[in-house]
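1. With the input below, show me the fold.
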Amino acid sequence: MTSSSDAPIPYAALDQRLDAIGRQPFRARFQLRGRDLVTAESHGPATLRWHARDLVAKRLAPAEPYKDGKQTPYRGHPVFVAQHATATCCRGCLQRWHRIPKGHELTRGERAYVVDVICRWIEREVAGG
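-> From the prediction side, this is the model:
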């Protein structure tokens, strides 16, 4: 997890975390394909980062998100696919894989960390894995 500061996490640290999560069979199944890949390629990193921030703020950041554990669709947007691939899809996964405890609203630093993880995974997928 990131510190309480807003300093970005180095890519090497994110890549190590993503590689470890990606070795889990369930997480390894997720890849950007079809319409989700086209969306990621056409919208570009800045737009996808904005979408990730918005989705994280609405669906993940509250202390008790609505329908926690079921709030993230499997398809329909590159950010959704990335959330499942990176274990940032619900507060339970955030706690288990990223050591961000449940029961509190995500801090600004925690939100930034989650967005960085999601966007780095998408960046790697668009680049070819």
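2. Only C-alpha atoms from now on, for both contacts and neighbour counts.
-> Fine.
3. what's the longest helix in the protein?
-> Longest helix of the chain, by residue count under DSSP state H: helix 34-59.
4. Tell me which other helices or strands that helix touches.
-> Here helix 34-59 touches helix 78-85, helix 108-126, going by 3 or more CA pairs under 8 Å, 6 or more residues apart in numbering; DSSP states H and E.
5. how about this one, so we can line them up?
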Amino acid sequence: MDELDARLHRIGQHHFRAKFRLRGRDRAVVDLRGITTVRKHAEELVGRRLAPAEPRNDGRQTPYRGHPVFVAQHATATCCRTCLARWHDIPAGHALDDAERDYVVEAICRWIAWQYAPGSPPR
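-> Below you'll find the predicted structure:
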């Protein structure tokens, strides 16, 4: 288990984060489009909604459903800059650099993949 796995496992133990699961239409999007396309969607959504130094509607910019990336963002605490600072030690107030964007996208996609492999790290 690497550092990201350990962090996601710890986040998954939090009562609010633990209730998120990939279900219904959100799961069907991954089934239909595939994880490669969903990763591209994650890159676009993170770039538009989370990466700016002061995102529009920060703290309220991520819906709870409508796309598997949104569900994963809440499950992994990558939904807003406050959660990124609190759970991932990525401070607010500056635009995310490429490494930070890649980290966030990897956390999201890793959680989605774990939803397909019961018994994998975080739950």
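6. Superposing both, give me the TM-score.
-> With the length set by TM-score structural alignment, normalised by the length of the second structure, the two chains reach a TM-score of 0.93; 119 aligned residues with a CA RMSD of 1.1 Å.
7. related to what we said a few turns ago, tell me which of the helices and strands packed on helix 34-59 of the first structure sits nearest to Gln16 of the first structure.
-> helix 108-126 (10.9 Å; CA to CA).
8. re earlier: trace the longest helix of the first structure over to the second structure and give me the residue numbers.
-> Residues 24-49 of the second structure are where helix 34-59 of the first structure lands when matched by TM-score structural alignment.
9. where does that stretch sit relative to the chain's centre, distance-wise?
-> Distance of stretch 24-49 of the second structure from the chain centroid (CA atoms, centre = their mean, to the nearest Å) equals 11 Å.
10. Any figure for the gap between the residue in the first structure that His15 of the second structure lines up against and Ala85 of the first structure?
-> Under the alignment (TM-score structural alignment), His15 of the second structure maps onto Pro25 of the first structure. In this view, Pro25 of the first structure and Ala85 of the first structure are 10 Å apart by CA to CA, to the nearest Å.
11. Which of those two has more residues huddled nearby?
-> Ala85 (25 against 9; other CA atoms under 10 Å).
12. Give me the aligned partner of that one over in the second structure.
-> Ala85 of the first structure maps onto Ala75 in the second structure, by TM-score structural alignment.
13. Just to check, its match is in contact with Ala18?
-> Yes. Contact status for Ala75 of the second structure versus Ala18: in contact at 6.8 Å, counting by CA atoms under 8 Å.
14. what sits against Tyr32 of the second structure?
-> Just to correct that, residue 32 of the second structure is Leu rather than Tyr. Listed by CA atoms under 8 Å, 6 or more residues apart in numbering, Leu32 of the second structure has no contact partners.
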